Structure formats: C-alpha cells, structure tokens
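> model the structure of this input:
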Amino acid sequence: MYPLVKLAGGFTSLISRDTNTSGTIGQLVLREELQLLIEESENAGKVNKKEGTAIRKLIDMRDQRVNEAMRPRTEIVGVEVSSSVEEVIDIFIESGFSKIPVYEENLDNIKGFVLAYDLFKQPETISAIVRDILNVPETKRSVEMLNDFLRERISIAVVIDEFGGTAGIVTAEDLIEEVFGEIKDEYDVEENVCRKTTDNEYLIGGNVEIDSINEKFDLGIPEGDYNTVGGFIMSETGRIPAQGEILTAGVFKIHIIRSTSRRIEMIKLSLLDESQING
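As a prediction, the model looks like this:
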C-alpha cells in the first residue's frame, strides 16, 4: 500500500494545483494531463488497474470539503485532560480507536490527542503524553487535507466551523477510506466473510447479504428494507452500534466486532436459547 499512498501524495499536490488553476479551460487541460499520466503509469506497470481507479477517484473528489468526510462532533470520542490514565485506557478499550482527542471543559477546546501506544510509557498524567493537533476550517478541500497528512506525517485534525467551534474531526484513515474504500473492499476478503465458528456462533462481514446468510445457514434472519446483515442491525437499532457493543435483535445475540462511524464491518452472531429470549 505504501507505494500507492506515496503516489497519491503526488497526485494530491497536482490536484491542489488544479483547483487553483485560473479558468475552466486550464482546469480541463490539467485534468486531461492527470488522466493521461494515470494511463501511462498503468501501461508502464507502475500502478495496476485497481490503483489507477483509486487515483481517478481521488481526482473526482477534488471539490469535496473535509466536513463531508469528517466524523461529526456528536460522534467524537474524546477525553477530558484531567481524566485519569486508567479512565483513558478504558475509553481506548471500549472505543477500539488508536488515537483520541483530548479536550479541556468541552469539545470546543480540544488541546491535542493521545495515542494508545503512548500509554505503554506508563505516564503519570494524560497531559504528559498529549500531542499537538492541527485545526483546519471545514471548507478545506479533502485532497489538500490528505496532502497535508501525507506531507507532515500526521493523521488527525480538528475541523473548525465558521463560528470557531468544533464541527468534527478528520483523520487520514477517513480520507483514505473515501479514496481507496472500493479497493479495500476488494482486497479485504474478511469483510465478506460468512462462516460458522462454533456450533452456535457465526462470524459475518457487515456487507454480506441476508439472502446469502439464510441460504447458507438457514438462520431465518428477517427480510426488510435492507439487503445486508449490517442493514438488518441498523434497522433493528436505528443507529450504527459502536465497536465492541453487544445487543440482541429478535432471536439473535450480536457482538459488534468492528464498526466505523459510517458502517458495520464485522459481527459475531449467535442464536439465543429459549430461556434468554423469554428472560
């Protein structure tokens, strides 16, 4: 993946130039140059077809703003700077995140962020391991933000609204998912997994279709205005459950193995016995 990310860095620089080129004709010419460069790179074997598709998607998203890709304020998992180390460890475990914003009093005053890795240093206080965080306007272009992440080797920023408050946070992972999401789905076969792990337990990717699951295991998952098991869970709960959450839906016990703010990626599903259903 590194060569592709490195190449993407070069393209984000060119695309940033594209957005600053005066005149529609100038933008169209540069866009054609970029498309030609992709084709030449594919023909020369420097990138494969899937990588070329991702870079074309990067070009197509040149007008997207970071507020379209950010995790909104209401979904931010943060910690107060005065929190104990033990409290922060618990939040890392519950959220499954590798980095968490640190604020003072409220989310409009984010002071920085902490990495889960830094907790291995056994700090006495959280403030001892707080790292600086970048503040960016919500109107910043996503391609420019991705270019900043790649160039500065940082991976998280606070998105500021027009009134100076925190609109959300954006991470390198969020933007890379926007660009390479389709390729990740093709490579990451685990997301399409659907297998029985014990007599009464199933590991299922969030994108696996209900029809496929029922046909394979005869589980009787009800049909509705959804196609996938992730859609079934969101229909039952009215939300995207957090990673690590355990819930029930009808006769099923569901453990959310992996999820993001946008989708359910992996679950463990088991059938409840009669006593659990009636109890």
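> please count neighbours and contacts with C-alpha atoms only from this point.
Fine.
> could I get the full set of helices for the stretch 151-279 of the chain?
Using DSSP state H, counting those that start in this stretch, the helices of the stretch 151-279 of the chain run over 172-187, 210-217, 229-237, 274-278.
> quick one: which of those helices is nearest Ile110?
Ile110 lies closest, by C-alpha to C-alpha, to one member of those: helix 172-187, at 18.2 Å.
> which strands and helices sit next to that closest one?
Here helix 172-187 touches helix 49-60, helix 142-152, going by 3 or more C-alpha pairs under 8 Å, 6 or more residues apart in numbering; DSSP states H and E.
> which parts of it are buried?
Residues Ala172, Asp174, Leu175, Ile176, Glu178, Val179, Phe180 are the ones in helix 172-187 that count as buried (16 or more other C-alpha atoms under 10 Å).
> one more, for comparison:
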Amino acid sequence: VYEGVPDNVIGTLYAKDLLSCDLADPKTTLRGLLRPAYYAPTTQPINVLLREFQRQKVHMAVVIDEFGGMAGIVTLEDIIEEIVGEIEDEYDRPTSLIKRISNDEAIATGDTSVHDLNRTMDIDLPEDEGVTINGLIQHRLETMAKTGDQVEVGPVTFIVERATDREIASVRVLVDRTPAEAEEPVERG
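Have a look, this model is predicted:
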C-alpha cells in the first residue's frame, strides 16, 4: 500500500488480515492492518532473496532501484517460477495461443503479440501499429473488431472468427506466400 505516490510504500496489507478484521468496528483502520514492507534492491540475487523470505517469513518484497525508487514487487511465487518454471494456478489467464494449421494458416487469440506471430509464422508484420493482433487489427479498422471482419496487412489476411464488444477472442491468419510479380522494365529508346 502506498500513500500519495508509488515510491512512498507505507506497508503491506495481507488478505488474511483484512478478512479477519472487524470492519464494523470504527477503530479499524487501513493503517492499523498494515504490516511493514520488506525491501530488496534490484541487484539482490534470487537465492539470497529466497533465504531472506524464509528467514523473515514474508512472501513479497518491494524492489528498490539504485535511486531509492520503487522498481516493482517480487513475490515468493515469482522466485519459485524462476527456479522451476511457470506455475499455472486458478488465477492465471491462459497465455496467448497460436495454433498452427499449416505453413500458411493459423488460429490465434487476439492477445497474441505481433512479435510472436511474426516468429511463429515466419512473417514480417509491423509491430508499431499494435503490440497484439487485437491492437493491429483495431488500428487498421479504426474501430472495434467484429466477428467476420477481414483485414489485410501485406501478404497476411486476418479473419475475425470470434469477438466480444471489447476484444478479439479468435482470429484466422492466412499468409499468401506467392511471390509478388516484378514490374516489367520500361524500355527507353
């Protein structure tokens, strides 16, 4: 929890403390529920931080940069995932997905990054028009995408297969790999 600006961390609020307190009691304050924050520098190795988490009996640290500002937070789960790999739980959203059907066709989620699509399909879509397929298509349409919308970006055709009011859930990606015809040279005489 911070006060005023994110660099001014005043403590950590544990869900179990909040859920077990008497909110009807007028003496209950947010500040009274806070525990001291644990701080770690950006340079601290994760094995040292893991031992500190065990010793201090904490599951989260506020990471401080060289200027004393907050660089972010790191949790026990973050450290464990660095050691053993990604741990998916009930709170993790499914990662973006590209299901390759053939060399020239795929089905992807709208939140798939253009970079990942470029790499997977061996294409070169612009990454400055949208970080995700959703963003690229909306940029080209200049409106929210709807099911059935079709957008061409160079040799790639996107067909929106499923969309909500806010995002593309599924899009078909078709790549035309036929070489573009070279223009006939103009003879001058």
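> put one on top of the other, what's the TM-score?
Overlay of the two chains. TM-score (TM-score structural alignment, normalised by the length of the second structure): 0.43; 100 aligned residues with a C-alpha RMSD of 3.4 Å.
> on that earlier part again, I'd like the helices and strands packed on helix 172-187 of the first structure written out as a markdown table, with mean neighbour count added.
Shown next, in a markdown table, are these (neighbours: other C-alpha atoms under 10 Å):
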| stretch | mean neighbour count |
| --- | --- |
| helix 49-60 | 18 |
| helix 142-152 | 20 |
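> format the helices of the stretch 151-279 of the first structure as CSV; extra columns: distance to Ile89 of the first structure.
Converted to CSV, the helices of the stretch 151-279 of the first structure look like this (distance: least, C-alpha to C-alpha, whole Å):
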stretch, distance to Ile89 of the first structure
helix 172-187, 22
helix 210-217, 36
helix 229-237, 27
helix 274-278, 32
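> closest to Glu42 of the first structure out of the ones you listed?
Here helix 172-187 is closest among the helices of the stretch 151-279 of the first structure (C-alpha to C-alpha), at 15.9 Å.
> and the helices and strands packed on helix 172-187 of the first structure as CSV, adding distance to Ile267 of the first structure?
CSV is the format used below for those (distance: least, C-alpha to C-alpha, whole Å):
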stretch, distance to Ile267 of the first structure
helix 49-60, 27
helix 142-152, 30
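> those: which one's closest to His255 of the first structure?
Of these, the one closest to His255 of the first structure (C-alpha to C-alpha) turns out to be helix 49-60, at 32.0 Å.
> which strands and helices lie in contact with that closest one?
Using 3+ C-alpha pairs under 8 Å, 6+ apart: helix 49-60 of the first structure touches helix 2-20, helix 24-43, helix 172-187.
> now do 10 Å
helix 2-20, helix 24-43, helix 142-152, helix 172-187 (3 or more C-alpha pairs under 10 Å, 6 or more residues apart in numbering; DSSP states H and E).
> which residues touch that helix?
By C-alpha atoms under 10 Å, 6 or more residues apart in numbering, the surrounding residues in contact with helix 49-60 of the first structure are 1, 4-5, 7-8, 11-12, 14-16, 18, 31, 34-35, 37-39, 41-43, 46-47, 61, 64, 142-143, 175-176, 178-183, 186.
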